[in-house]
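> sequence and predicted structure, then a few things I'm wondering about:
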Amino acid sequence: MQPRFTLEGFGRYVPQRVLTNADLESIVETSDDWITTRTGIKERRIVAPGEACTDLAAHAARAALDNAGRAAGELSHIYVATFTPDTVCPPAACTLQDKLGLKNLACMDIAAACSGFLFALDTAMGAVARKPDSVVLVCASEVVTSRTNWADRATCVLFGDGAGAVVLSNREPKPGQASVRDIIIQSDGALGPLLTVKGGGSAHPYKLGQTVDADHFIEMIGPEIYKNAVRNMTQVCEDILARNALTMNDVDLFIPHQANLRIMEGVAKRLRCPEAKVMITVDRYGNTAAASAPIALADALAEGRVGPGSRVLMTTFGGGFTWAAALLEFA
């Protein structure tokens, strides 16, 4: 019997502190008009001092478990998608496991930058396919501001912090739950130098007492990222629709990676997706990297954008480069 891939519960968490475009005007040479015109972002959420990746993840995880009607003790696996973990070692997934009061689970991090959530979801589906009694927590959590250079106006205006989570199992979906109909994940490492956080890696190690340099933070070549993001997200969406004999007319809600409004509009235009079908959260959260897709999905449910029988198309794009698409169908 083919396993089911059911998203039983959805959760998200964003920090309380709001950083507006007006606030940024006192930090770097910019303006609300400049940011809004180029990105669509009006504000973003920023962690409090001492608040780390797994703190956000724990909030989102508990919300997803509550939504699923599951106790944390029912989990078999925890996957955390992030490029901003609390520490290089131990993995964020293991720290999250401890914060949820659990032991002896299979826990690991997934590093696929802004595509991390869908890469982690694909990995979780493999766990369920191999062991159908698995109950997997898939969490994407990012403190992107920890890797943001606040002196670089081209990047610092873009990012915010947050976490989203889902619970995946082999159960028959109930009303309000979703089946993962299909997923495609892809990468091209030749494009990696266009979006980097190099500092501290084994190819760019630090020495004791060395001053932190700009390469510790996000560096990117915006125009090239825009072209590749639009091209590859469009292509992977067309591919997943074609192999499921669907068109955009069959999609009720489109959730693109919340990187930049111009990128999202570019993808939607190429797919001939009406504006009314596009889920937009970038205006209030900024780019939360791997967390953007599950946060947008949880908000879509909370706002009533998704209902019984809804079909949702999600797509992501991130450093690596990595990109992905998923089709969800709600019971």
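Alright, I've got the coordinates.
> contacts and neighbour counts: CA atoms only from here.
Noted.
> contact partners for Ala302?
Shown in contact with Ala302 (C-alpha atoms under 8 Å, 6 or more residues apart in numbering): no residues.
> go on, Lys99?
Ala58.
> distance check, it against Ala57.
Distance, Lys99 to Ala57, using C-alpha to C-alpha, to the nearest Å: 10 Å.
> next: Asp23.
To Ala57, Asp23 is 26 Å away according to C-alpha to C-alpha.
> just Val143 next, same as before
10 Å.
> so Asp23 and Ala57 - more neighbours on which side?
Ala57 (31 against 13; other C-alpha atoms under 10 Å).
> elements contacting the helix or strand that one falls within?
Under the criterion of DSSP states H and E, Ala57 resides in helix 53-68. On a contact count with 3 or more C-alpha pairs under 8 Å, 6 or more residues apart in numbering; DSSP states H and E, helix 53-68 meets strand 6-13, helix 92-99, strand 136-143, strand 161-169.
> run the angle between the third one and helix 92-99 for me.
Right, strand 136-143. Orientation note: strand 136-143 sits at an angle of 110 degrees relative to helix 92-99 (axes from the mean of the first three to the mean of the last three C-alpha atoms, to 10 degrees).
> try this one side by side with the last:
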Amino acid sequence: MAGGVTVLVVGAGSIGRRHHENLMALGAQSHLIGWRGFSAQALAARLAEGADAVVIATATDVRLPLVKACAAAGVPFYVEKPLAFRPADVETIAVLAAPVAQRSMLGMMMRYHPAFRELAATDLSDVFQFALSIGHDVTQWRANWRFSQSYAAKADGGGVLLDLCHEVDMAACLFPGLSVHAVESLGHVAYPGVDMASRISLGRTGLSGDVAMDYLTPKLHRHCILRGSERMHDFDFASQHYVVTDAAGPAALHKPLDRNEMFLAAMRDFLALVAGRVVSDIEHLPRLDLCLPSARLVAGAWAARVFNGQIRKEIP
């Protein structure tokens, strides 16, 4: 499938390891490189030795020089979300990466979720309100993992809005042209500048909605409600319970999920882009140039945060 394709995976955390394993499963020659002791200059040297593609799975605040190195070498890249947290950095990347943007991807893997694809293939022109939410107690995420020692605890590039920005991306896909109206956030005294919960008010003419995310709720929730004059979609991604209600009444949809298949599908499409082959029939291909409106919305929301209080929960 991808024999002979050499990919450098920069960042050996959990997501970098997942991409590395999936690339090998797809037949690529993947090389996993830990970020500690590495640099953009080291990446440029490795690219000069020969590589077909790069996966950038580092913390957000160190990605810009890596993107620059890839673009300068003419090598396509797959970069984890978010693309950047400062609006100016999004625009810098858009210019720098333009020569390889149509062969590069942003890691918005929720676009491959079977239930989201159902929404993406549906006529949603009757929708007038939407609400997306996601959250879970961050101290329960992974064994032997501490929030305080992670990228998420950084004022620059951390926080829940960036960490769980898939919901913003989904809203941007389903409803192009959204703009940020307001962002309300809760902080934590131990982590200045880091949002522990955020609510983003979004809208465009004839449509309003919000995206909420948190590091606090004791059990995982991931929900999408679309209210329209013709039908309502009530999709619970956490319980995999999907209901569409119209004048005839509610109807449940069966959309089973293999979580790693979303990552595999995204990597298949990336390898296809790298090789100049036809990609899958996904409704919203997360090709880098096509993801810029979403990336701008995420960065714009991060810049618009207004902290209106602090949480008291201990987060070690």
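Looks like it came in fine. Not measured: the values here are computed from a predicted model.
> overall similarity of the pair, as a TM-score.
TM-score for the superposed chains, counting by TM-score structural alignment, normalised by the length of the second structure: 0.29, backed by 171 aligned residues with a C-alpha RMSD of 7.0 Å.
> count the neighbours of the nearest residue to Tyr242 of the second structure once chain neighbours are set aside for me.
Excluding the flanking residues, the one nearest Tyr242 of the second structure by C-alpha to C-alpha, 6 or more residues apart in numbering is Phe235, at 4.4 Å. Using other C-alpha under 10 Å, Phe235 of the second structure has 23 other residues around it.
> the closest residue to Ala182 of the second structure other than its chain neighbours and Ala299 of the second structure, how far apart?
Spatial nearest neighbour of Ala182 of the second structure, excluding adjacent residues (C-alpha to C-alpha, 6+ apart): Ser201 at 5.2 Å. For Ser201 of the second structure, the distance to Ala299 of the second structure equals 14 Å [C-alpha to C-alpha].
> neighbour-wise, which of these two wins?
Remark: of Ser201 of the second structure and Ala299, Ala299 carries more neighbours, 22 against 19, as counted by other C-alpha under 10 Å.
> in which helix or strand does that one reside?
helix 288-303.
> by contact count, what packs against that helix?
So helix 288-303 of the second structure, by 3+ C-alpha pairs under 8 Å, 6+ apart, packs with helix 87-96, strand 105-107, helix 160-163, helix 166-174, strand 179-187.
> which of these sits closest to Cys224 of the second structure?
Among those, the nearest to Cys224 of the second structure by C-alpha to C-alpha is helix 166-174 (8.8 Å).
> now do the helix holding Ala57 of the first structure against strand 161-169, angle only.
40 degrees.
> by contact count, what packs against whatever helix or strand comes next after helix 53-68 of the first structure?
Scanning forward in sequence from helix 53-68 of the first structure by DSSP H and E, the next helix or strand is strand 77-81. Judged by 3+ C-alpha pairs under 8 Å, 6+ apart, strand 77-81 of the first structure is in contact with helix 92-99, strand 106-110, helix 116-130, strand 136-143.
> next, count neighbours for the closest residue to Met220 of the first structure other than its chain neighbours.
Residue nearest to Met220 of the first structure in three dimensions, not counting chain neighbours: Leu195, with 4.3 Å by C-alpha to C-alpha, 6+ apart. The local packing of Leu195 of the first structure (other C-alpha under 10 Å) involves 19 other residues.
> wait, isn't Leu195 of the first structure in contact with Glu219?
Yes - contact criterion C-alpha atoms under 8 Å: Leu195 of the first structure and Glu219 qualify, at 5.8 Å.
> ranges for the helices of the stretch 101-250 of the first structure?
116-130, 153-156, 222-242 (DSSP state H, counting those that start in this stretch).
> fine, thanks again, bye for now.
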